[in-house]
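>>> sharing a sequence plus its predicted fold:
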Amino acid sequence: MTIVGFHASHEQIHPAALLEAVQRAESAGFTAGMCSDHFAPWSARQGQSGFAWSWLGAALATTGLTYGVVNAPGQRYHPAIIAQAAASLSAMFPGRLWVALGSGEASNEHITGDGWPRKEVRNARLLECVEVMRALFAGEEVSHDGLVTVDRARLWTLPEEPPALIGAAVSVETAAWVAGWADGLVTVNQPVEQLRRVVDAYRSNGGRGRMAVQVHVSYAADDDAALAIAHDQWRTNVVGPPVSWDTDSVEAFDLVGERIRPEDMHGTVLISSDPARHVAWIEELAEVGFDMVNLHHVGQDQREFIDTFGERVLPELEVTRP
C-alpha cells in the first residue's frame, strides 16, 4: 500500500497557515508530511520563505505524521548544522523525520556571496556533506578539509536511530549516482516513462530503501479555475534544470514565467477538477513503484484541496500509515 502525504510549500504559504494546513491534512486522512526548504520563493506572486526547520519542530509536535524535508547542505547550510538539527528533531520525535539531500539551487544559495559551482562540483560537495553527516550521526568527532571544511565537530545529542538520508534526483543520471550513498530516493513528477527510467536507474545501481515522489497538483471546482491557479502560482517552475538550478533571483524567475502560457502548465502540474482523475494519477504512480506520493496543491489556499481529497480521493486509494 502507498503512503499519500501532504507537501508543505514554504515558498507560497505563511508558516502559521502551513501549520494549520498540515493539521487539517492529518485530520482529512493524509498519512505523512513533506516540506521544502527555501530562502526565497520562485515568484514574487508566491511571496513567502518561512524557515523550514522552525516549522518542522512545530509540525512534529502538533501532529502525529512523519515528515521529510528537502535540503541542500554545503553552501547556505554547513553539514554539521543540518546534522545537529536533524539529530535533535529525531531525538525528540523518534522515527518521524527523513532528510532528502540535493545539490541545491542558486536562488537559495547565492546569499552567502560565494560563487555558484558547476553541477559536478556541487555533487562532489554533497557527497562530502553526506559523509560528514553520517560520521556525526555515528557519534564521531569529525574534521574534514575539502569542498567543505569541518573542525572537530561532534554531536552531543544523538537520537537512538539517525534519520534516513534520502537522495533527491530528477534525472536518470542523478538517480544512478545517489544509489551509491542514499537510504532511499525522492523525485518529482514527470511523464510516467521517465519516472520508470529514474526508478530503474536507482534500483539497478543498488539503490535501497523507500522511493517517494513529490507531485504538483492543482484542484478547483472547475478545470478553468484549476488551470488559472497553476498558471498564477507555478508557471516559473515549468522550465526545469539547468535554468531552475542556476537562476538566482525572484525577478529573473518572473521574467522567465512571462513566456509561459496557461496551456504549458499541463506538463508540470496535474490539473483537474475531477477527483477521480487525481485518483487515477496517484494509482499510476504507485504502480511505477513509489512507496510514498506527496501531493503539493500549487494554490495558496489549501482548504478546498485538503477537504475534497480527504472525502473523495484518499478513500478510493489503498493508503496506509508509515
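Perfect, I can see it now.

>>> from here on, just use CA atoms for contacts and neighbour counts.
Fine.

>>> which parts of the stretch 101-250 of the chain are strands?
Taking DSSP state E, counting those that start in this stretch as the test, the strands found in the stretch 101-250 of the chain are 142-145, 149-153, 164-168, 185-188, 211-218.

>>> what packs against the first one?
Strand 142-145 is packed against helix 119-137, strand 149-153, with contacts defined by 3 or more CA pairs under 8 Å, 6 or more residues apart in numbering; DSSP states H and E.

>>> got a list of contacts for it?
Residues outside strand 142-145 that contact it (CA atoms under 8 Å, 6 or more residues apart in numbering) are 132, 135-136, 149-154.

>>> cool, and stretch 45-53?
Against stretch 45-53 from outside (CA under 8 Å, 6+ apart): 10-15, 35-41, 69, 85, 232-233, 300.

>>> what do you get if the cut-off is 7 Å, keeping everything else the same?
10-15, 36-41, 233 (CA atoms under 7 Å, 6 or more residues apart in numbering).

>>> can you lay out those residues as JSON lines showing secondary structure, distance to Trp98 and neighbour count?
Listed next are the contacts of stretch 45-53 as JSON lines, based on DSSP: H, G, I helix; E, B strand; the rest coil; distance: CA to CA, whole Å; neighbours: other CA atoms under 10 Å:
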{"residue": "His10", "secondary structure": "coil", "distance to Trp98": "17", "neighbour count": "24"}
{"residue": "Glu11", "secondary structure": "coil", "distance to Trp98": "20", "neighbour count": "25"}
{"residue": "Gln12", "secondary structure": "coil", "distance to Trp98": "22", "neighbour count": "25"}
{"residue": "Ile13", "secondary structure": "coil", "distance to Trp98": "22", "neighbour count": "22"}
{"residue": "His14", "secondary structure": "coil", "distance to Trp98": "23", "neighbour count": "16"}
{"residue": "Pro15", "secondary structure": "helix", "distance to Trp98": "20", "neighbour count": "22"}
{"residue": "Ser36", "secondary structure": "coil", "distance to Trp98": "12", "neighbour count": "20"}
{"residue": "Asp37", "secondary structure": "coil", "distance to Trp98": "13", "neighbour count": "19"}
{"residue": "His38", "secondary structure": "coil", "distance to Trp98": "17", "neighbour count": "23"}
{"residue": "Phe39", "secondary structure": "coil", "distance to Trp98": "20", "neighbour count": "19"}
{"residue": "Ala40", "secondary structure": "coil", "distance to Trp98": "22", "neighbour count": "22"}
{"residue": "Pro41", "secondary structure": "coil", "distance to Trp98": "23", "neighbour count": "22"}
{"residue": "Gln233", "secondary structure": "helix", "distance to Trp98": "27", "neighbour count": "19"}
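
>>> for comparison:
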Amino acid sequence: MTRIGFHASHEQHAPGRLLRDIAHAERIGFDEAMCSDHLAPWLKAQGQSGHAWSWLGAALALTRFPIGVVTAPGQRYHPVITAQALATLAEMFPDRAWAALGSGEALNEHVTGDEWPPKEQRDERLHAAADVMRRLLSGEQVDADGPVRVHEAKLWSLPETPPPLLAAGISTRTAAQVAAWADGLITVGADPEATAQTATAYRDAGGRGDVLLQIHISLEDTDEQALAAAREQWAQATVPPQLMWELSDPEEFEAHADPTDEKLRAAVVVGSDAADVADRIAAAASGFDRVFLHQVGRDQRGFLDRCERELLPLLRERL
C-alpha cells in the first residue's frame, strides 16, 4: 500500500504556521511528511522561507511520524555540516528523519558568492557529497580532496542506525545516475507518463529502496479558484525546465513564467472535485511507494479538513 505524506512548503508559509499544519496533518491520518530546504521563495507572492533544519527539530518533537527534507549539500552547506545536522535529528528521533540530496538551484545557492557550476559539475559534486555524508554517518573519519574537500572530519553524536540518504531527481538521466549511491529516489510531477519513466529509469539502473513522488495540487471549491491559486502561488512551475536550476531571484522566475491554464494544469493537479483529483494523483503515483501531497493554495487548514473528509479516504481506495 502506498504511504501518503504531507508536504510542508517553507516557501509559502511561516515556520510557526507550518508546525500547526504538520500536527494537523498527522492528526487526520497522513502517514508522514516532508519539506524542502530553501533560502528564498520561488515567487515574491509566496513570501516565506524558514530554515528547514531548525524547523525539523521542532516538527519531529511535535509529532510521531517520519519527516524528511530535500536539501542540496555542496555549496550553501558543506556536506559535513549537513551530515551533522541529519545525524543529530536521527539520534534524537530514531528511524524518523531522512534526507533526499539534490544538486541544488541557483535560487538558493548563489548567495555564497561562488560560481554556480554547470550541471555536470553539480552532479559530480553531489555524488562526492553523498559519499562524504554516508561515510560520516557510518562513524568514519573522512578526508576528501575532489569536488568536495574535507579534512579529518568525524561525527561524534551518531544514531544507532544511519538515516537513509535518498536522491532527488526529475529527469530519467539523473534518476539513472543517482541509482549508484542512493537509498531511494524522490521525484516531482503530475504527468503519469513522465513520473513512471523517472521511476523506471531509477529501478532499471539498479536503484534500491523506496521511490517517492511529490505532487503539486490545487484543490479548491471551484475550478476557477483552483486555477487562480495555482497561478498566484505556483506559477514558477511553468518556467522552462532548462532555466529552473539557473535563475537566481524570484523576480527572474516571475519574468520567465508563462502561467496559461494549459501549462498550469500540466504542472499542478487543479480541480474542485475531490474524486477527480484523487484519480489524477493515483495515476501519477502508480508504482510509487510513497506520495507527498503539496497543496499550493494558501489555505492549508481548509485543505487538511477536506483531506480528512474526502481526499484521504478516496486515495486510500485508489493507492
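Perfect, I can see it now. Just so you know, these numbers come straight off a predicted model, no measurement behind them.

>>> after superposition, what's the TM-score here?
With the length set by TM-score structural alignment, normalised by the length of the second structure, the two chains reach a TM-score of 0.97; 317 aligned residues with a CA RMSD of 1.2 Å.

>>> ok, which of the strands of the stretch 101-250 of the first structure comes nearest Glu26 of the first structure?
Comparison of the strands of the stretch 101-250 of the first structure against Glu26 of the first structure by CA to CA identifies strand 211-218 as nearest, at 17.4 Å.

>>> give me the three-state assignment for the residue positioned nearest the centre of the first structure.
With distances taken as CA atoms, centre = their mean, Val70 lies nearest the centre of the first structure, 4.4 Å away. Assigned by DSSP: H, G, I helix; E, B strand; the rest coil, the conformation of Val70 of the first structure is strand.

>>> residues near Leu255 of the first structure, how many?
Using other CA atoms under 10 Å as the criterion, Leu255 of the first structure is surrounded by 12 other residues.

>>> same question for the one 5 residues further on.
Around Ile260 of the first structure sit 16 other residues, with neighbours defined as other CA under 10 Å.

>>> just the one 5 residues further on next, same as before
Neighbouring residues of Met265 of the first structure were enumerated by other CA under 10 Å; the total is 20.

>>> now it, what's its secondary structure?
helix.

>>> picking up where we left off before, do you know which of the helices and strands packed on strand 142-145 of the first structure lies nearest Pro191 of the first structure?
Of all those, helix 119-137 comes closest under CA to CA, at 23.7 Å.

>>> how far apart are that closest one and its match in the second structure?
On superposition with the second structure, the mean distance recorded for helix 119-137 of the first structure (mean CA distance after the TM-score superposition for the first structure) is 0.5 Å.

>>> run the chain-centre distance for stretch 305-320 of the first structure.
21 Å (CA atoms, centre = their mean, to the nearest Å).

>>> not counting it itself, show me its contacts.
Contacts for stretch 305-320 of the first structure (CA under 7 Å, 6+ apart): 1-4, 25, 28-29, 31, 219, 275-276, 279, 297.

>>> tell me which of the helices and strands packed on strand 142-145 of the first structure is the most buried.
Of these, the one with the most neighbours on average (mean count of other CA atoms under 10 Å) is helix 119-137, at a mean of 19.

>>> and the contacts of that helix?
Residues contacting helix 119-137 of the first structure (CA under 7 Å, 6+ apart): 73-74, 79-80, 83, 103, 142, 147-148, 154-155, 158, 162.

>>> just the buried ones from the contacts of stretch 305-320 of the first structure?
For the contacts of stretch 305-320 of the first structure, a burial check counting by 16 or more other CA atoms under 10 Å picks out 2-4, 25, 28-29, 31, 219, 275, 279, 297.

>>> rebuild the residues you listed as TSV, extending it with secondary structure.
Listed next are those as TSV, based on three-state DSSP:
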residue	secondary structure
Thr2	strand
Ile3	strand
Val4	strand
Ala25	helix
Ala28	helix
Gly29	coil
Thr31	coil
Tyr219	coil
Pro275	helix
Val279	helix
His297	strand
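
>>> farthest-separated two in those?
Longest span within those, CA to CA: Thr2 and Tyr219, 20.9 Å.

>>> any chance you could map the helices in the stretch 151-300 of the first structure?
172-178, 192-204, 223-234, 243-246, 250-257, 275-288 (DSSP state H, counting those that start in this stretch).

>>> which of those helices sits closest to Leu65 of the first structure?
Nearest of those (CA to CA): helix 275-288, 19.9 Å.

>>> now that closest one: buried residues?
275, 278-279, 282-283, 285-286, 288.

>>> show me what contacts Arg149 of the second structure?
With contacts defined as CA under 7 Å, 6+ apart, Arg149 of the second structure has no neighbours.

>>> so Leu304 of the second structure: helix, strand or coil?
Leu304 of the second structure - assigned by three-state DSSP - is helix.

>>> got it, and Gly50 of the second structure?
Once three-state DSSP is applied, Gly50 of the second structure turns out coil.

>>> you'd agree Gly68 of the first structure is up against Cys35?
Yes - using CA atoms under 7 Å, Gly68 of the first structure makes contact with Cys35 at a distance of 6.4 Å.

>>> need the residues touching each of those two.
With CA under 7 Å, 6+ apart as the test, Gly68 of the first structure and Cys35 reach no residue in common.

>>> not counting sequence-adjacent ones, nearest residue to Ala220 of the first structure?
The shortest distance from Ala220 of the first structure to any non-neighbouring residue, by CA to CA, 6 or more residues apart in numbering, is to Ala226 (4.8 Å).
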